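Visitor: Could you work out the structure for the sequence below:
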Amino acid sequence: MSTRKDQIVHSTSSTKSPTKIFARRLFDGTNDSHLENQIIEIRQGKIVDVRSSEPGEENSAGVISADIVAPGFIDIQINGANDIQFNDDVTVDALARMAYGARQGGTAYILPTFITAQDMQYVKAIDTVKVALRNKLPGILGLHLEGPFLSRERPGIHEKSCIRVMNDTDIAHLTEPFDGALLVTVAPETLPSKALNTLVDAGVMVFAGHSDASSDVMQQAEENGLRGTTHLFNAMSQLTVREPGVVGATLSSDSLYAGIIADGHHVNWMNIKIAVKQMSKRLCLVTDAMLTLAGARQEFTLHGETIRLRNGRLTNAEDRLAGAHVAMDQSVRNMVKNTDVPLSQALRMASRNPAEAIGYGHELGQVKRGFRASLSLLTEDLHASGVVVDGEYFEQVI
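Guide: Now for the predicted structure:
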């Protein structure tokens, strides 16, 4: 019998490249209702047709069947998975293992997230992801830098001593050509003048997070191109009677996107319901997962602190949350169960919304002719059964 490590190394490669996927129920990312008994035809990594199946076609050779098919899930905030933490192992192999771990929860693409670290360490993360993108590593869509340009008033679990103000050298690195989605979380109130405009003009997706900004600062940032908010409600100024803060500014906006952690620990379900009602087409499910996701480890060290997994919560010795332990398919199940949203809406929050949030809505987030063949396959009870990434099929194995 092979070891778990051997299985993981082997499983980072796809099992086959199917030409047809049969969906008993297809949620295409566009319609509120589903289509039944659909065939998705794939050629050279693209969807070439979506049509009703012929009698018995689902049993034909080479056809992969699933109870539910949705656009491929996109996790725009994931720190680790499969016993790998990106900050601790900034290599292409680590990215492959993280993508494998994310796929066990039905995620087709990730933005591996590098959090606050000392000085210019984030540059290595940029360079590593560039190599992964150049080599077309399955499942890697870009990079999320969460810090170090945050507020020391709202550090969360980030190392406070490493939080700093963005400078010209940082801007030069962040605006270099990048063949993928580059999302940078900042505290907008700390940015130098014109920095946000410069980043946005270079194609960087800038989100507010770990921020103590006022609503006025947020509104000005939005006018200057701010794209969204990172883990809404967590580590940011809250909605109060006379100051809406980051939360209020996000909820009242007509354009900002927001990631949200739907694990039942980070945000009260009533608050999530409010967010759904205010911005359902701009709310993005994120896992904020750490290395315990789809892994064997139950604890790890972060900034010298021991983080333990207990009852689905990752916390330090002071019981402060330190990332999450939730997969994307579980997040979808949680939304349906605890917020009463229709399944089509929950699936959109895991696929089309994040695709549009990072500028990929023209090729991902819908099951549509001409789009990339990116699909999440689920059982009837909403557990991942497989993932298709640019035409390559990866079977769920955990």
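Visitor: Please make it C-alpha for all contacts and neighbour counts, starting now.
Guide: OK.
Visitor: Quick one: list the elements packing against the helix or strand encompassing T113.
Guide: Element membership for T113, per DSSP states H and E: strand 107-115. Judged by 3 or more CA pairs under 8 Å, 6 or more residues apart in numbering; DSSP states H and E, strand 107-115 is in contact with strand 73-78, helix 92-103, strand 142-146, strand 375-378, strand 384-389.
Visitor: Show me the one of the ones you listed that comes nearest A346.
Guide: Within the helices and strands packed on strand 107-115, the stretch nearest A346 is strand 73-78; the backing value is 10.9 Å (CA to CA).
Visitor: Specify the angle between the strand holding T113 and helix 92-103 in degrees.
Guide: Angle of strand 107-115 versus helix 92-103, following axes from the mean of the first three to the mean of the last three CA atoms, to 10 degrees, is 130 degrees.
Visitor: Please give the structure of this sequence too, so both can be compared:
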Amino acid sequence: MATRIINATLPATDNGWLHNASLTIGGGKITALDFSPTPVIEQGAVDLNGARLLPGFIDTQVNGGGGVLFNDEPSLAGLRTISEAHRAFGTTGLLPTLISDDLAVMERAIAAVDKAFASGLPGILGIHLEGPFLNSERKGVHNPDKFRLIDNNALNLLCSLQHGVTLVTLAPETTTPDIIKKLRTHGVIVAAGHTAATYGQTRLALDNGVTSFTHLFNAMTPMSSREPGVVGAALEDTGSWCGIIVDGFHVHPATLRNALNAKAKGKMILVTDAMPSVGAENKRFQLNGETITAEGGRCATATGTLAGSDLDMFSAVSNTVDKLRCSWPEAGRMASQYPAEMLGLEKTYGAISCGKSADFVVLNERDQLQEVWQQGVRYTQ
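Guide: From the prediction side, this is the model:
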């Protein structure tokens, strides 16, 4: 049975808004979209009274949520908990992210994602394997004992997901252009991260199939006057995407504003790098045998090393408006349209338009999250 939504305000293609929109939803998709010069009165419809909508958020880097770390519970039940925790903050599509681990754990995580698709669990778009093919010089909170090179067994595993998108973060200097090409041939999206690569090595990787950068500025060689590094290559390249964590801890807002100005429009995406503390009362959890504490929005080890984030996607969008001086429509695109394009899912997700999944968030007059719609199902706050 179709659902009608009336008197909604939608983001325009620029930074403005379109008023008096009506949507028809059927089969979890938007089947009709029209506008009226005046507010509409329609019996039985969901009347949003002019509230603003943004497309449902897509997060390509979610390590956990709702008290669950994907590494510790690479199962259908774990995915359900993580997905539901993040949906409460407007994330209607995500890539559960596995931090560097053994191949056996990676295999279980991939199998869990395939089970999620088979069971019809909404919100899971694929998997992000962040490592273990990284450089110990830029390990961050990853366990370097898990690091390894990509051999044939690992290559086959990385290409084994049957449903959805596979995103792999690797240090390009630890592998070869040929392996990057093979991953791309099998449909794997390759990102550079936790890398000590030079500008030249990064350019070579871009030329051979790397299309994105994992948490720009963090755990990678910085840009300097005589060596542009990974950051310089990432900002210069017009075809690749950069994930950014806008929590006020990972990168200074002024640095991010400069990066936004330097990078081609539409190529910066918001990610959370979220840990189990998001959507959970308990703000402490274990990672690699260490206790991680989320305090004041900052996740860190006892020695102060950042360990993912306590950031949710709605806060990331709100911070992008406040700290990076973006409009709500543009911040929304950074959390929906642009990541959908990065994942090659723009025909189905990332915008409020006919034929796409009925995923969107509703803002109240105080710019707070009022409700979330996922595949046409309404979840009120």
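Visitor: what TM-score comes out when they're superposed?
Guide: The pair, once superposed, lands on a TM-score of 0.95 when counted by TM-score structural alignment, normalised by the length of the second structure; 379 aligned residues with a CA RMSD of 1.7 Å.
Visitor: ok, back up a step: for the helices and strands packed on strand 107-115 of the first structure, could you give me JSON lines that also reports mean neighbour count?
Guide: JSON lines is the format used below for those (neighbours: other CA atoms under 10 Å):
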{"stretch": "strand 73-78", "mean neighbour count": "30"}
{"stretch": "helix 92-103", "mean neighbour count": "25"}
{"stretch": "strand 142-146", "mean neighbour count": "25"}
{"stretch": "strand 375-378", "mean neighbour count": "29"}
{"stretch": "strand 384-389", "mean neighbour count": "27"}
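Visitor: Mind putting these into CSV with distance to I358 of the first structure?
Guide: Formatted as CSV, those follow (distance: least, CA to CA, whole Å):
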stretch, distance to I358 of the first structure
strand 73-78, 8
helix 92-103, 18
strand 142-146, 10
strand 375-378, 18
strand 384-389, 18
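Visitor: Out of these, the one nearest A202 of the first structure is which?
Guide: strand 142-146 (14.9 Å).
Visitor: elements contacting the helix or strand following the closest one?
Guide: Beyond strand 142-146 of the first structure in the direction of the C-terminus, DSSP H and E gives the next helix or strand as helix 168-174. Contact analysis of helix 168-174 of the first structure by 3+ CA pairs under 8 Å, 6+ apart lists helix 195-201 as its packing neighbours.
Visitor: Which parts of the stretch 1-150 of the first structure are helices?
Guide: For the stretch 1-150 of the first structure, the helices defined by DSSP state H, counting those that start in this stretch cover 4-11, 92-103, 122-134.
Visitor: Kindly report the same for the stretch 201-350 of the second structure.
Guide: Using DSSP H, counting those that start in this stretch, the helices found in the stretch 201-350 of the second structure span residues 229-236, 253-262, 313-323, 328-334, 337-342.
Visitor: Mean deviation, the first one versus the first structure?
Guide: Meaning helix 229-236 of the second structure. Compared with the first structure after fitting, helix 229-236 of the second structure deviates on average by 0.7 Å (mean CA distance after the TM-score superposition for the first structure).
Visitor: Now for the residue nearest to P192 of the first structure when sequence neighbours are not counted: which residues touch it?
Guide: Nearest non-adjacent residue to P192 of the first structure, counting by CA to CA, 6 or more residues apart in numbering: M166, 7.0 Å away. Shown in contact with M166 of the first structure (CA atoms under 8 Å, 6 or more residues apart in numbering): 149, 190-192.
Visitor: what residue of the second structure matches up with M166 of the first structure?
Guide: If you follow M166 of the first structure across to the second structure using TM-score structural alignment, you land on I150.
Visitor: Look up how far L345 of the second structure lies from its match.
Guide: 27 Å (CA to CA, to the nearest Å).
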